[in-house]
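Participant: whatever this is, show me its structure:
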Amino acid sequence: MLITRSSTMAQENIGWHWLCGVNSTDLDDSGSFVLDRVSDNTCFIDLLDVLPHLWFILTAASVLLALTCFVRFKHSWRSDYILRFPGHILRWLISIFLLICLFASLAEGILTDETFIQSLGGRQPHLYIPPITALVACIISLVYYHHMEVWQAGGMAFVSLLYYATAALGEIGKLIHLHDAKQSSVKIARFDLSILQLVCYSLLFLLDINVIRCKVFRSNPNPSSEIVDDLTSSEPLFRAYYVNLASQVSFWWLNWIFFLGYKRPLDVPDLGKLPESLNAETLHHQFKEEYEKEKVQAASKGHQPSLGKVIVRIYFVRMALAGILKLLGDFAGLVGPVCVSGIVLYVADFYYQTERNEEASISSKENSFLGPL
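Facilitator: Prediction:
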């Protein structure tokens, strides 16, 4: 009876210890939050930061499930391509950068938690649960946005708009807490990552406002009127510009031709028809037009026309994008060695610190056993 009563009292006193840790100063003896000054309570701030991400995960999943089963979206607008919303590429680039920041936040939280284990002897899950939920929410937001474009349902942006606004408020709360805790320094990773995440959420919020402006409050609500000539042909197989950025960069949209080539040899009709913008006649006309402009400019300055300038004018954007991707790929090659170096240094420091603690403990025991001579 005494054991049962003790276990019941222990369960009642657990409270928020499962989130904040058994030795957390953010909780009182009953396991409730100490809210004398909210901005000083780290665990409570992290809990508030989780709520927007958790809400969006549940809401976005419910909306996608409901609209997938909804006949009007499932059958009347079903295709193998998408019509990109305004800011499509910028949204994907910001979301990818946000994913990188969230992975870094997760690593920072895990390492900080390991430090607390050594000093306080208990885990503090609130340090890494927020970035985990934010990671899941960010991935779901990309899936949500993709289906928004597939279904041409601009009204779905209201859900993500509210999410990005509340997520940005959560990051502002974290920054206020770090400022009150005297940790608002660029040398502190948690502070830097919070600023970067706040910028990302703010930019995504502005992109959603633009989508609502262009797709919801527009004069022509019929999405089929935006279909370009390239997609009205009988063989629209080249869809590089009518898929999401991830599929375009990774050539995922070409899987159909790989599967077909695996089954049988490919013929010329299997490749379909190139878009009008990539036909030789269109490219020749574009190059000739720019070359004539260059001839006029060169003649006015008394110089020979430069083919290099013509090529840069036509293909600068593509060359710049290819150069950025190449630069990112080269930088990504440095991530592995740097991570391995950091892990080795951390493990070595932890190992030798443990050895020093054990030697100090043994030495103190020997001194207490022998006593003064």
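Participant: going forward, measure contacts and count neighbours with C-alpha atoms only.
Facilitator: Fine.
Participant: what's the neighbour count on Phe350?
Facilitator: Residues lying near Phe350 (other C-alpha atoms under 10 Å) number 14.
Participant: also His285?
Facilitator: 11.
Participant: residues contacting the nearest residue to Lys215 once chain neighbours are set aside?
Facilitator: Spatial nearest neighbour of Lys215, excluding adjacent residues (C-alpha to C-alpha, 6 or more residues apart in numbering): Gly154 at 5.3 Å. With contact taken as C-alpha atoms under 8 Å, 6 or more residues apart in numbering, Gly154 is in contact with 148, 211-212, 215-216.
Participant: so which of these is the closest to Asp267?
Facilitator: Each of the contacts of Gly154 was scored against Asp267 by C-alpha to C-alpha, and Met148 proved nearest at 35.1 Å.
Participant: coming back round to it: what's the spacing between the residue nearest to Lys215 and Phe56?
Facilitator: Distance, Gly154 to Phe56, by C-alpha to C-alpha, to the nearest Å: 17 Å.
Participant: what are the ranges of the helices in the stretch 201-350 of the chain?
Facilitator: 245-250, 255-263, 280-301, 307-370 (DSSP state H, counting those that start in this stretch).
Participant: one more to line up against the first:
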Amino acid sequence: MALSFCGNDKGINPYSVVQGTLNNGCFVDALNLVPHVFLLFITFPILFIGWGSQSSKVQIHHNTWLHFPGHNMRWILTFSLLFVHVCEFAEGIVSDKTMLTTTHLHLFLPAFMGFIAATTSVVYYHNIETSNFPKLLLVLFIYWVLAFITKSIKLWKFAAYEVGPQHLRFCITALLVLLYGLLMAVEINVIRVRKYVFFANPQKVKPPEDLQDLGVRFLQPFVNLLSKATYWWMNPLIIGAHKRPIELKKIGKLPIAMRALTNYLKLKDAYEDQRTAEDPNKAPSIWRSMYQAFGRPILLSSTFRYLADLLGFAGPLCICGIVKYLKQDKLSEQDKAKEEKTQILAPVEML
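Facilitator: Predicted coordinates for the structure are as follows:
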């Protein structure tokens, strides 16, 4: 089977633009490749130069540093973008399989390149964040703008040819337009807060005091969202524990915000804030004080705990569904075999 970006179907000229350039679906798909190629072409040299450089400005070999505005939102949107690109790739493969002639690379190659570009974008962002050199984020801003424009053109042409929400490819493209738009908004927010371009006085941010203390080894508040979720930053400690017993000095100190004295002072302030001059003898509520001091972390951890307990039922339910499906399939095969046997014996009984 011949391999071609637009296909080699006989009697069809897939490269024709007689009816308009944007009316050629293959050209629109090729246009969607441009932002991904641009990002890979620009970021790979920067990443390689950064890893091999010892410059104080582009040291991207740090384990952790500070977070730019919208850090968690960017990671969540990027994970969602990767998932949608996988769906787009799968839809393109299935669409290509329905064509029994030649392979049409334009159906799934842009999705594959988009997945690579999205992965590269989050790696690039992490390294720029750890180097505290936000000017290099301008490349990502240009990428999100280009990707948003090209996907919007594709969505517009789908609507022009009456490909609507009842079609999977339309829904996937609409989700990509939404995700690229949100990522572009996150990038604009970073520019607005950090003022690293288009402003006369950019904001200078120093790393947290805890990171400057070499005795602090608990890095959970300072690592990226992926490392927080998987506790990847603890790998050196876990690997070392397999080799020799852990010493207390290797565990290190807790960050200032997580020490007992800090939490005590926070709870004490919340407790004392309930005393009023009108009723100085009124006893403050310890529960209200705890909610004011630690309400958000408690609610967040409780929500995740309930979600984890509910998701614990997913495994047994999936097994139940699989067993039920196999049982029905086996019963249907037995009924079919019984019916065939009846049809064979019927003429014999008549004789």
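Participant: hang on, the earlier thing: could you see which of the contacts of Gly154 of the first structure carry over to the second structure?
Facilitator: Here is what carries over to the second structure from these, by both residues aligned by TM-score structural alignment, their matches' C-alpha atoms under 8 Å: 148, 216.
Participant: quick one: the contacts of Gly154 of the first structure as JSON lines, columns for distance to Ile195 of the first structure too.
Facilitator: Shown next, in JSON lines, are the contacts of Gly154 of the first structure (distance: C-alpha to C-alpha, whole Å):
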{"residue": "Met148", "distance to Ile195 of the first structure": "28"}
{"residue": "Val211", "distance to Ile195 of the first structure": "25"}
{"residue": "Ile212", "distance to Ile195 of the first structure": "26"}
{"residue": "Lys215", "distance to Ile195 of the first structure": "30"}
{"residue": "Val216", "distance to Ile195 of the first structure": "31"}
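Participant: just send the contacts of Gly154 of the first structure back as CSV, with neighbour count and distance to Leu83 of the first structure too.
Facilitator: Formatted as CSV, these follow (neighbours: other C-alpha atoms under 10 Å; distance: C-alpha to C-alpha, whole Å):
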residue, neighbour count, distance to Leu83 of the first structure
Met148, 20, 10
Val211, 22, 13
Ile212, 21, 15
Lys215, 21, 12
Val216, 16, 15
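Participant: corresponding residue for Ser160 of the first structure in the second structure?
Facilitator: Correspondence of Ser160 of the first structure to the second structure, assessed by TM-score structural alignment: Leu140.
Participant: swap in Ala134 of the first structure?
Facilitator: In the second structure, Ala134 of the first structure lands on Gly114 (TM-score structural alignment).
Participant: if we go by neighbour counts, what in the helix or strand hosting its match is buried?
Facilitator: Assigned by DSSP states H and E, Gly114 of the second structure falls within helix 109-131. Residues 109-122, 124-131 are the ones in helix 109-131 of the second structure that count as buried (16 or more other C-alpha atoms under 10 Å).
Participant: all strands of the second structure, in order?
Facilitator: 3-4, 103-104 (DSSP state E).
Participant: remind me what the first one packs against, helices and strands.
Facilitator: Put plainly, it is strand 3-4 of the second structure. strand 103-104 (3 or more C-alpha pairs under 8 Å, 6 or more residues apart in numbering; DSSP states H and E).
Participant: for the strand it packs on, grab the matching residue range in the first structure.
Facilitator: Strand 103-104 of the second structure maps onto residues 123-124 of the first structure, going by TM-score structural alignment.
Participant: what's the answer for stretch 231-249 of the second structure, then?
Facilitator: Aligned by TM-score structural alignment, stretch 231-249 of the second structure falls on residues 251-269 of the first structure.
Participant: cool, and stretch 155-163 of the second structure?
Facilitator: With TM-score structural alignment as the criterion, stretch 155-163 of the second structure aligns to 175-183.
Participant: list the contacts of the matching stretch.
Facilitator: Residues contacting stretch 175-183 of the first structure (C-alpha under 8 Å, 6+ apart): 39-42, 45, 184, 191, 194-195.
Participant: so which of these wins on neighbours?
Facilitator: Ser194 (22 neighbours).
Participant: map that residue across to the second structure for me.
Facilitator: Aligned by TM-score structural alignment, Ser194 of the first structure pairs with Thr173 of the second structure.
Participant: is that match in contact with Ile149, as I believe?
Facilitator: No - Thr173 of the second structure is beyond contact range of Ile149, at 11.8 Å (criterion: C-alpha atoms under 8 Å).
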